[in-house]
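Novice: how would this look folded up:
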Amino acid sequence: MRQPLLLVFAITLFTACKTEPPTSINRQAVFNRHNVHITEVDTLASLSVGNGRFAMTMDVTGLQTFPEHYQKGIPLGTMSEWGWHSFPTDETYSIEETMAPIMSHGREIPYARQWPAGTRQAAAANYIRQNPHRIHLATVGWHITKADGTQAAISDIQNIDQTLDPWKGEITSRFSVEGEPVEVVSVMSQTEDRLGVRVKSGLLKEGRLGLTINYPYPTDQFQDEAVLFDADEPGRLQVSQVDQTQVTIRRQLDTTRYFTRLQSSLPVATPEATDKGFLLQPATDKDMWTFDITFSPEEKTVTGKDFETLRTEAHQALTDYWNTGMMIDFGATKDPRALEIERRMVLSLYLTKINCGGKTPPQETGLTYNSWYGKPHMEMAWWHGVHFAMWGRPQVLEDHMEWYLRSIGVARQIAERQGFEGVRWQKMTDPWGQETASSVGSYLLWQQPHIIAFAELIYNGKPTKEVLEKYDEVVQETAAFMADFAWYDPELKRYILGPGVIAAQERFDPKTTFNPTYELAYWRWALETAQQWRERQGQPRNEKWDKVLDDLSPLPQKDGLYLAAESAPESYDSTYYMTDHPSVLGAYGMLPMTDGLDTAVMHSTFDKIWTDWQWHDTWGWDFPMVAMTATRLGDPEKAVDGLLMPITTNIYLPNGHNYQTDRLRLYLPGNGGVLAALAMMAKQENGWPEGWVVKTEN
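Specialist: Predicted structure coming up:
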């Protein structure tokens, strides 16, 4: 039974990894059907350019001119994978101070959790959660002077006509101030953290258009919207001017140091210091100005490059990227739902490309603004990463895997502290793999098998000895923990997961929860896959892992429905338990068929959830997960309806961002989920509703 299950997983997820030259689909035409066009100030419709490691988000002026106005929309951030900061403290906090035990596995096991305010433990947990945090490197905006000498406000920006071309990664912004037209083109280098800008306006030769580079101060809050400025900022900044066309600004923010370098096509007057940064004014009688701004953690010489060269190189890099891997064309389908599905697809491809590269999985809000202090959540790494491999671009997932390779030491410490073999992967972390105290995250399990799923995706796209050797340690050490964490209950006479567990559906008490259905299925799949990794390398199967596989608890069910967890027989009797992620569907949505899964029971479970779930209390990736399960169950109509369910957390804004709440205005796991679901539907026989004409190429 075991080998066919792996084959099914390979077929359903990994076939899309095969890359062939584009043939029948005009890919650029598919993209250009969904160029984003903005004609008014909409704070939820700000637009971004980026390269996956660095990104900037712009208002209707093509730069970050009005960050305070956009604060509660999609904020105007400048973020990178390398820009992190910690607040100084005279205290020495350690993760050990945050520990609290839970009775599990016949003993007490310590977990790093949050504590009531006013305690030493709370101070330690809060500091560790808040530090390090990702920072906004700067806000770069226009300084526009009106005819009367006052500075233009956002109400003065008229005749707005702004377009994002996601194929080229370029924003063109047209507007006027007091009748004077302005045209701005903004584009990001794909090889450097470097923004290129071209502006055309008569305001230039009138001396009424300048540039501000301001430096927001980081917050110690859940989110950072790039609008906090500190009175001591001027003392952190040092400016130097090599000549009239080159300006370098060094910022020393406690122990974090980085550099901003401007290269201008026109002479720039000596930068004028302000309380937030600097004002730069070009001296010219011309009506066109081009410049680029580079951010870097080291002071380095930036190669001279004119705007058109940077622009051409960026266009070519993105064209090459979009012409690899899979593409889906819904253009011949008359059902109006198809056009919206395609819009979400194109903009999700773009947003994940510019936000989710780098050597660490992204935070849930990417490189746009901070949520959870800018830290990646490793259970979300599945939604951030698998779609890249499913769409034939596994190199991005391979980059994410670098985090696991360099963070294995911390994961091993967590397992050792809790008395387990192998490595237990962190939930909320940072680029260095540090652990965070959390009253939810520390008890989650579903991030644990992800690394095995990622390695398998990469191997199936590139089945080589080198891939097996590169990921062998992380696969086997991950499986070692999983086998050891599965505890043999002498009364039940089988292996169970928990207590000490919070399911992906975060509604159950870790002190009593055991055998969540999705996690059980994932445990079985991952341990079997790890055994296959051993066999591929000529190693014998691990006897302990096979013992766990043979005696692992069956998926819990009651009245013909799969339960959220065996410890929750009332899974469908309580309104509260019918909220948050319906993660039981992941057992046959995110996962393929596993040993013991009954598709008839899953079909009944799907129907119950579809009808009775409290969909207003869900998250963005829940809808793609529903679509995946519907696809595996052979119901493409339900898959499409799931993707387009009219729920607030399933809104996709004009810029493609997946809106959640006033606090979380974008949510990249939703975008990644859309792409994963569509890849699965494209590879499924009869994966689209009847009458749909859909082209797919790899």
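Novice: every contact and neighbour count from this point should use C-alpha atoms.
Specialist: OK.
Novice: could you pull out the strands for the stretch 251-400 of the chain?
Specialist: All strands of the stretch 251-400 of the chain, identified by DSSP state E, counting those that start in this stretch, fall at 256-264, 272-273, 277-280, 288-296, 327-329.
Novice: would you turn those strands into TSV with distance to Leu468 and mean neighbour count?
Specialist: Listed next are the strands of the stretch 251-400 of the chain as TSV, based on distance: least, C-alpha to C-alpha, whole Å; neighbours: other C-alpha atoms under 10 Å:
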stretch	distance to Leu468	mean neighbour count
strand 256-264	38	20
strand 272-273	55	14
strand 277-280	50	21
strand 288-296	35	20
strand 327-329	29	22
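Novice: and stretch 59-69, how far out from the chain middle?
Specialist: 23 Å (C-alpha atoms, centre = their mean, to the nearest Å).
Novice: can you check stretch 318-335 too?
Specialist: 22 Å.
Novice: and Val474, how far is that from Asp509?
Specialist: Going from Val474 to Asp509 by C-alpha to C-alpha, to the nearest Å gives 30 Å.
Novice: and this one, so I can compare the two:
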Amino acid sequence: MLLLRPRYDLYLAVLASVGICDIDRESIVRQFNLKINQSHPYSPVQVGNGNFAFGVDVTGLQTFLPHNTLSSWGWHNSSLPNTPNQTSIADYTGVDWWTHGRLVNYAQPNPTEKEISQWLVANPHRINLGRVGLWFGGRNVSEDDLTSKTQVLDLWEGAIMSSFAVDGEEVRITTVASPTSDTVAVEIKSEVLRSGELGVAFDFPYASGKNKFDAPFVGVWNATANHTTKLFAKDSGATILHTLDATTYATSIHWENEATITRTSNASHQYVLKASEDETFLTFTVTFSPELVDSTEEFNDIKEQATDWWNDYWTDGAFVSLPISVNTSARELQRRIILSQYLLAVNGAGKDPAQESGLVNNGWYGKFHMEMVFWHLAHWTIWDRWSLYDRSIGVYERFLSTSFERAAHQGYEGARIGKMSDPSGRSAPGEINSVLIWQQPHPMFFAEMEYRKFPTQKTLEKWDYILAGVADFMASYAWYNESTKVYDLGPPMYPVSENTNPNQTMNPTFELAYWRFGLDVASKWQLRQNKSVPASWTAVRDNIAPFPVENDVYVLYEGITDMWTTPETSEDHPGLLGLYGWLPPDPRLNLTLFNNTVAQVYESWNFTYSYGWDFPLLALTAARMGDAETAVNWLLDTNNQFDELGMPEGGSRVATPYFPAAAGLLLAVGMMSGGWDGFKGPIFPKEWDIEVEGFWCS
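Specialist: Have a look, this model is predicted:
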């Protein structure tokens, strides 16, 4: 049944009236409040809003560990190289590769242009906006010097409550973040404030644009001469302007009781805020902004806003209740579900798709990957959280012009979506970046999900130009093979697994299925608008190469040899199994061959080197095949760990956290709860007594 977006308050009232909406969400969520008594060396406890996140140690601030303050807008460019013939972006030419009888220019690092190639890879890079931590009167106090340490993250209200004793005196700190601005609000209560021996230090690092992975802490703290800060003080507040090369942003601090702020030394970028004599509390807000602002937001206002937002977040959308009191697997899965929902609202709900480590630290210089947009965003649709999905799904429209330019530059029609991207839509040079293709049909998936939920003219118009442009490229990219009379994909190309020789990779199984899916959706889009379907789309969809088979199993790509005994091709992403689970069943799929393939993957794959989203993909396939036990086992596989704070570790080849694992988990659980593509949910182990509400069958 196709529904228009309902008014959710009325929707909940109707559900409650018929006895459907009866899960006690608050008690379940609060069972998984974080409760710790020491800082985590890698994973911070966080508050944030999707576009801004503030990570803390056990003090509720960034006192002993410089956990990061990251945002959607905080980016920096290093100076361009000053090498002969490599002084501007225009000096980069890329690499020409033979592609079906013609030279095609690919955005790959050029050996003769190393400096400008690397500059384009590393710039812009995301910056740490600043550190806010306790100051102990200039004394060298360590975390081990504190006693009675406790910290609670109240998931239902989005607030961190921290308490400890220093020199026998109690300190209590509450930390919250605004749901609408880049603001953190802090309340400190302690008798130590009276003496002036306890304050708050604000410190600012230089940008770190040299590290592909800048984790766990982002920024360079000992390059004080490379950047400047300037303090502008006023009554009950101050603004600090931070300038790094051509990047300048403001930190606006507002306090509510008597206090003063000063720079600690002329050679540093550290400032200390101290309460006036006889004060036993210090309450302040810190707002980071790309422009000079005069923020006067107060702690109680921010806390109330945060409480309301998080209450609404947990109350709205879908929910699943598992038998956590009687089953340890169910309890661990519920823990991952709840903490993933919190962490993705903080780290994966911004104006741009999330980078793989969200707003915790920097991976790939803080850039996001267009092939991972599916794993970052698809779960919001299943869980009926469209407002958060809407924040960044516009990336396809924003990037459309650069996608058209990329295709035209290579001699193709339509729009070719890039890979490793910054907010401008520029895709970083890279061999994998330039020839990966499985990101192309993603817009078709999202458009179809929206239309199933909101079958309106507005939805059709929103996606029309995007789908047409991408489908034109997909049809143009496919090469008609006169010998076999089918359309081939590649070479050169990388499949999902990124572990093959691109010049030998042709007709990878998953991409063939996804190409057909994408062109089929684009064709339906035309017909829904009473438009004709371009003949090129139909020709490619109906005559694309068959799935490659060897010894009665599907294989990674056509012509591959020794796939199951070669380590490089039987590890990484098992994209083959996305044929039946993630994607709706392809009419050409032979289930006997597919069952053989599943058995072969289970027997031969080295899951030690799989990534965090591989396990939700495996779970979806198992669930589609009716094997709920195996689906749950994949979600809880020992190679798919979530740490004590709920951060998804993602596998041995990536830095923690790896949020495609968390988002993939929610996608799989959502589909298992609500069903998808004609498959009725919920599907969980038979002995599990579960309750679900709010999911919609896609």
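Novice: quick one: which of Val474 and Asp509 of the first structure has more around it?
Specialist: Per other C-alpha atoms under 10 Å, whichever of Val474 of the first structure and Asp509 has more neighbours is Val474, with 20 against 16.
Novice: ok, the more buried one touching Ser407?
Specialist: No. Applying C-alpha atoms under 8 Å as the test, Val474 of the first structure and Ser407 come out as separate, 10.0 Å apart.
Novice: ok, now which ones touch the counterpart of Phe307 of the first structure in the second structure?
Specialist: With TM-score structural alignment as the criterion, Phe307 of the first structure lines up with Phe299 in the second structure. Shown in contact with Phe299 of the second structure (C-alpha atoms under 8 Å, 6 or more residues apart in numbering): 185-187, 283-285.
Novice: one more time with 7 Å, if that's ok
Specialist: 185-186, 283-285 (C-alpha atoms under 7 Å, 6 or more residues apart in numbering).
Novice: next one: Arg336 of the second structure
Specialist: Gly646.
Novice: look up how far Val30 of the first structure lies from the counterpart of it in the first structure.
Specialist: Superposed on the first structure with TM-score structural alignment, Arg336 of the second structure falls opposite Arg344. In this view, Arg344 of the first structure and Val30 of the first structure are 12 Å apart by C-alpha to C-alpha.
Novice: if we can go back for a sec, make JSON lines from the strands of the stretch 251-400 of the first structure and add distance to Gly52 of the first structure to it.
Specialist: Shown next, in JSON lines, are the strands of the stretch 251-400 of the first structure (distance: least, C-alpha to C-alpha, whole Å):
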{"stretch": "strand 256-264", "distance to Gly52 of the first structure": "19"}
{"stretch": "strand 272-273", "distance to Gly52 of the first structure": "32"}
{"stretch": "strand 277-280", "distance to Gly52 of the first structure": "26"}
{"stretch": "strand 288-296", "distance to Gly52 of the first structure": "14"}
{"stretch": "strand 327-329", "distance to Gly52 of the first structure": "20"}
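Novice: wait, which of those strands is closest to Thr98 of the first structure?
Specialist: strand 256-264 (26.5 Å; C-alpha to C-alpha).
Novice: other SSEs contacting the closest one?
Specialist: Other helices and strands packing on strand 256-264 of the first structure, by 3 or more C-alpha pairs under 7 Å, 6 or more residues apart in numbering; DSSP states H and E, are strand 246-253, strand 288-296.
Novice: so it corresponds to what in the second structure?
Specialist: Residue span in the second structure matched to strand 256-264 of the first structure, by TM-score structural alignment: 247-255.
Novice: now do stretch 24-40 of the first structure
Specialist: Mapping stretch 24-40 of the first structure onto the second structure (TM-score structural alignment) gives residues 22-38.
Novice: what residues sit buried inside that stretch?
Specialist: 23, 28-29, 32-37 (16 or more other C-alpha atoms under 10 Å).
Novice: which one of the residues you listed is nearest Arg263 of the second structure?
Specialist: Asn37 (31.6 Å).
Novice: against Ala122 of the second structure, how distant is that closest one?
Specialist: Following C-alpha to C-alpha, the distance that separates Asn37 of the second structure from Ala122 of the second structure is 37 Å.
Novice: done for today, thanks.
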